[in-house]
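**Q** fold the following for me, if possible:
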Amino acid sequence: MSAAQTLPPDAAPAFRGRMQHGAPLAPFTWFRTGGPAERLARPADAGDLVALLAARPANEPLTVIGAASNLIVRDGGVPGLVVRLGGAFGGVSVEEDGVVAGAAALDAAVSEHAAAAGLAGLEFLCGIPGSVGGAVAMNAGAYGVETADVLDWAEVATARGVERLPAAALRLAYRRAELPEGAVVVRARLKARRAADRAAVAARMAAIRAAREETQPVRARTGGSTFKNPPGRKAWELIDAAGCRGLRLGAAQVSEKHCNFLLNTGGGAAAELEALGEEVRARVLAHSGVSLEWEIKRIGVEAVR
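**A** Predicted coordinates:
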């Protein structure tokens, strides 16, 4: 991949957004590491995104990144087209019994808009450091509530246009959704209810924020929960019992504060983070017989050695 450069206008005449070759992705990720995108597109709006998807070669890989808070970009970079939605996809509008939000809107911002309008039921979003598109695609959840519990519909862009899908069509399950092939979430409606007590909503959000601050390494270079909770178990408890709290590999470390979080303590490569995660999986399997599944999404290819 070449050094980052803006493509000349005639390279993509129908595209109105920003397109780059060899664009660094590390600055977008919470881990602050990883290689570049072969092509990084930031479309101007939904119509621009549809045109981009329609013009994409059929054999070109497509990757979508959002807030990149639960993501490892491998050191060799990401082949094909990487799409990142920006401000045009960040709008939030409040309705009588819900909130309509663009895919780039931060989950915390959505919960704040809802609370300010006297709506309850979306407080859990203030504990998720991601965006609405990622929340839909991963059925993100926290503090006993998942996106599936509140999602009314999602709009997705494909090469054919923008389509509105009811929540049931996405077959939402634990940390997954079934999106149409080549689809990008652009907007979603989240159901809420009129709050009987606005102060109670504010108190709930304050409690969630305080709990995150107390129990998670929120000020470190991390990627959120590393592994999914196995049925009936807590991943962090299995990791702790296997003696992995504080385990290090180069600049990668298992958090002392919450051992289902990996940390980049400074200058770490993505390969170190992923290798440490695999070491944790191996130790947990040997200790408890449980095979942990990655919750952090890992994209791209290994660096050529």
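**Q** C-alpha from now on. contacts and neighbour counts both.
**A** Noted.
**Q** the stretch 151-300 of the chain: helices as residue ranges?
**A** For the stretch 151-300 of the chain, the helices defined by DSSP state H, counting those that start in this stretch occupy 198-215, 235-241, 270-288.
**Q** turn those helices into JSON lines, columns for distance to R248.
**A** Formatted as JSON lines, the helices of the stretch 151-300 of the chain follow (distance: least, Cα to Cα, whole Å):
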{"stretch": "helix 198-215", "distance to R248": "20"}
{"stretch": "helix 235-241", "distance to R248": "13"}
{"stretch": "helix 270-288", "distance to R248": "7"}
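**Q** and the ones you listed: which comes nearest G80?
**A** helix 270-288 (19.2 Å; Cα to Cα).
**Q** tell me how far that closest one lies from the chain's centre.
**A** Its chain's average C-alpha position is 21 Å from that of helix 270-288, according to Cα atoms, centre = their mean, to the nearest Å.
**Q** need the contact partners of it.
**A** 33-34, 72-75, 226, 238-239, 241-242, 244, 248-254, 262-264, 290-292, 302 (Cα atoms under 8 Å, 6 or more residues apart in numbering).
**Q** which among those end up buried?
**A** Taking 16 or more other Cα atoms under 10 Å as the criterion, what is buried in the contacts of helix 270-288 is 33-34, 72-75, 226, 238-239, 242, 244, 248-249, 251-254, 262-264, 290, 292, 302.
**Q** for comparison, sequence B:
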Amino acid sequence: MSLSIETLPPVRGTLTPNRPMDTLSWLRVGGPAEMLFQPADLQDLQDFLTALDPAVPVFPIGVCSNLIIRDGGLDGVVVRFGRGFNGIEVLDNSRIRAGVGALDAHVARKAAQAGIDLAFLRTIPGAIGGAAKMNAGCYGTYMADVFIEAEAITRSGQRITLKPADMGFAYRSTALPDGMILTSVTLQGNAGEAEAIEQKMTEALAKREATQPTKERSCGSTFRNPAGYSSTGQADDTHELKAWKVIDDAGMRGASIGGAQMSEMHSNFLINKGGASAADLENLGELVRKRVSENSGITLVWEIMRVGKPAAQ
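**A** Below you'll find the predicted structure:
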């Protein structure tokens, strides 16, 4: 089915056919979205989904900070969340509600100003919707630890509320069904002094600068740490077996294909050094998985999502 603005439900937001995704992607790669929809607000999104042909695939994105969009692009409608979905509201002295388009760092800062400790979010790239969907975390705290509920819209346009049990939180993942679109997330953090929380975030940023290639184009950790974890990942920073270590042991630190490279600074960071295609990035990742498997018998699991179609041959 070929999509056009004329064949889709009317919207108050913006519909853009064949929109290249590389300029919207954190890694600056990706072919075109068949149709990019930027809804004006929640009602616009709900009306659109309610009227949309159920056969048309729908894929929501934020800032694509954990996503490789393949060079052939994405079929169907890609929903991108902008100003109508980036509000942040302090509910009380421990809870905050954020639209899915709100950046993790902005939520952490707004929470800190209100004396709510969500400091772990400060160093996580991307937006709250993706963080909730992927159960993002660092330094021993995960979204599952602070999640209260989320508002969502089903593929058919029904608004629902999701509780922790509905999310199916696991290590670096959830069990949300395809087509389910989060629209806002409510989080609860420990109460604290604003200055102390700010200092905690400053220290975390300094640690990240010292150990990760923050100036490069990357999606953070490329592969999950090996072995099992609890749903909240409390062992994340104490477990002996790290993805970077098995990558190093396989001799893949600094390895490259085209413009893609495993960072010299942190070998579990896949970076676009400039001019990489999505295929370069994905092929390098697969080569790392192959070499690690050959060297240690460990099968690394992608943490970065890969979506869309390869480029036509």
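**Q** show me what contacts whichever residue in the second structure pairs up with V73 of the first structure?
**A** Per TM-score structural alignment, the equivalent position to V73 of the first structure in the second structure is I69. Going by Cα under 8 Å, 6+ apart, I69 of the second structure touches 21, 25, 29-31, 278, 306-308.
**Q** how does it look with 10 Å?
**A** By Cα atoms under 10 Å, 6 or more residues apart in numbering, the contact list for I69 of the second structure reads 21-22, 25-33, 277-279, 282, 305-310.
**Q** mind giving me the ChimeraX command for buried ones among those?
**A** Restricted to buried positions by 16+ other Cα under 10 Å, the ChimeraX selection for these reads:
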select :21,22,25,26,27,28,29,30,31,32,33,277,278,279,282,307,308,310
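**Q** what segments of the stretch 101-250 of the second structure are strands?
**A** With DSSP state E, counting those that start in this stretch as the criterion, the stretch 101-250 of the second structure has strands at 116-117, 137-138, 141-142, 147-153, 159-162, 181-188, 190-191, 217-221.
**Q** returning to that earlier point: R56 of the first structure: which of the helices of the stretch 151-300 of the first structure is closest?
**A** In terms of Cα to Cα, the element of these nearest to R56 of the first structure is helix 270-288, at 28.0 Å.
**Q** the closest one vs the second structure, average offset?
**A** Compared with the second structure after fitting, helix 270-288 of the first structure has a mean deviation of 0.5 Å; criterion: mean Cα distance after the TM-score superposition for the first structure.
**Q** quickly find the element holding the nearest residue to the match of V73 of the first structure once chain neighbours are set aside.
**A** If the residues on either side of it in the chain are set aside, I69 of the second structure comes closest to G30, at 4.6 Å by Cα to Cα, 6 or more residues apart in numbering. Assigned by DSSP states H and E, G30 of the second structure falls within no helix or strand.
**Q** who's in contact with the alignment partner in the first structure of G30 of the second structure?
**A** The equivalent of G30 of the second structure in the first structure is G34 (alignment by TM-score structural alignment). By Cα under 10 Å, 6+ apart, G34 of the first structure lies in contact with 24-28, 71-78, 268-271, 299-303.
**Q** and the gap between T215 of the first structure and T222 of the first structure?
**A** Computed as Cα to Cα, to the nearest Å, the T215 of the first structure to T222 of the first structure distance reads 14 Å.
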